[in-house]
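> pasted the sequence and its predicted model underneath.
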Amino acid sequence: MAVREVLRLGDPRLREVASPVGDPTAPAIAALISDLRDTMAARHGAGLAAPQIGVPLRVVIFGITRNPRYPEAPPIPETVLINPLITPLGKGRGLGWEGCLSVPGLRGAVPRWEHIRYTALDPRGCRVEVEAEGFHARVVQHECDHLDGLLFPDRLEDPRQLGYTEELQAAGLIP
């Protein structure tokens, strides 16, 4: 329906905890999902959460086929999650470089659970339950963090592992 403005780090709305969606089949939620899809595609995102476009609801979208921002990432089918919950499976955490449409131009090395289960409702109101690993698990965790007012710099263990994309590429740290 529309490409929306993406809020940037520093906007206090990004720090709010999003509210649960009561009726995932409501027309307003369908319109929101359409705007999220259009905005994510226009900005070459791997995912986008409703709070990033100023809507404080627990809705995320993610998925990629080929993405210039993540050239080595495997494909992830487009998925919409409403009121998602994440459960870590195992104790393994891995470090990976992340960027964010709300933190343009920067990347950081963020620790995330390597293997998770996520549950949610889909836009038809049906329950979804998926196990994910690797980049897929990372994207889900990153987007769901937005629902709790967290951005990837909040998760950095070492602030020295934050930098501008171009400089990190020039140094050979990211593709």
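Perfect, I can see it now.

> contacts, neighbours, all on C-alpha from now
OK.

> quick one, helices of the chain?
Taking DSSP state H as the criterion, the chain carries its helices at 27-42, 134-147, 152-155, 165-170.

> alright, now check it against this:
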Amino acid sequence: MSEILSICELGNPVLRSYAHPIENIWEEPIQTLIDNLIVTASQANGVGIAAPQVGMSDRLFIIASRPTLRYPNAPLMEPTAMINPKILSHSPQIVKDWEGCLSVPGIRGLVPRYQTIEVEYTSREGKICHQELTSFVARIFQHELDHLDGIVFLDRVESTQELITEAEYQKRLVDSAE
């Protein structure tokens, strides 16, 4: 049975460390971690979560894009485990958009990210996958990959003027929907 894990918050040293490559994806602790990350992201209304966010220094994250209270316009996709992920190439176009993070509760920032990326990762079944990701899903991938490199979204914000509280962000969502 899967377990909801405790999420590490900004200030925890694991969030600022480079995560280790996973050598054997078939080990029971890795497969269990994948299941636990999926339920933890879902319970926290997250669209992605990286192993360091639950205190594990492994190069693994989940992308689980779906509409949530935090991201009402997110596309729907099955939760996908991405092991030892990397960006192979990216578009020249960079787009700024609002990001939040389960490890940085209550704050949003305007973060520049590549619009389109070509990625490679190993699936939980051991398959090497190549995909082109765009827009919101490309943003999630880049955000989660940063976690594996010890970077949080606040490091990417170009100005403190581009930070807002989650409450203010939610007000803007309501105002823009009316």
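Thanks, I have it. What you see is a predicted model, and the numbers here were worked out from it, not measured in a lab.

> most tightly packed of the helices of structure 1?
Compared across the helices of structure 1, helix 134-147 shows the largest average neighbour count, a mean of 22 (mean count of other Cα atoms under 10 Å).

> hang on, the earlier thing: of all the helices of structure 1, which one is nearest Cys126 of structure 1?
helix 27-42 (14.3 Å; Cα to Cα).

> same for that closest one, what does it pack against?
Secondary structure elements in contact with helix 27-42 of structure 1, counted by 3 or more Cα pairs under 8 Å, 6 or more residues apart in numbering; DSSP states H and E, are strand 47-49, strand 59-64.

> now the residue nearest the centre of structure 2, nearest residue through space, not along the chain?
Note on structure 2: the residue nearest the mean C-alpha position is Glu144, at 3.4 Å, using Cα atoms, centre = their mean. Among residues not flanking Glu144 of structure 2 along the chain, Ala50 sits closest, at 5.7 Å (Cα to Cα, 6 or more residues apart in numbering).

> and if you look at Ile61 of structure 1?
Using Cα to Cα, 6+ apart and skipping the chain neighbours, the partner closest in space to Ile61 of structure 1 is Val80 (4.4 Å).

> dump the residue contacts of that neighbour.
33, 59-62, 122-123 (Cα atoms under 8 Å, 6 or more residues apart in numbering).

> for stretch 125-133 of structure 2, which positions count as buried?
For stretch 125-133 of structure 2, burial by neighbour count (16 or more other Cα atoms under 10 Å) applies to Leu133.
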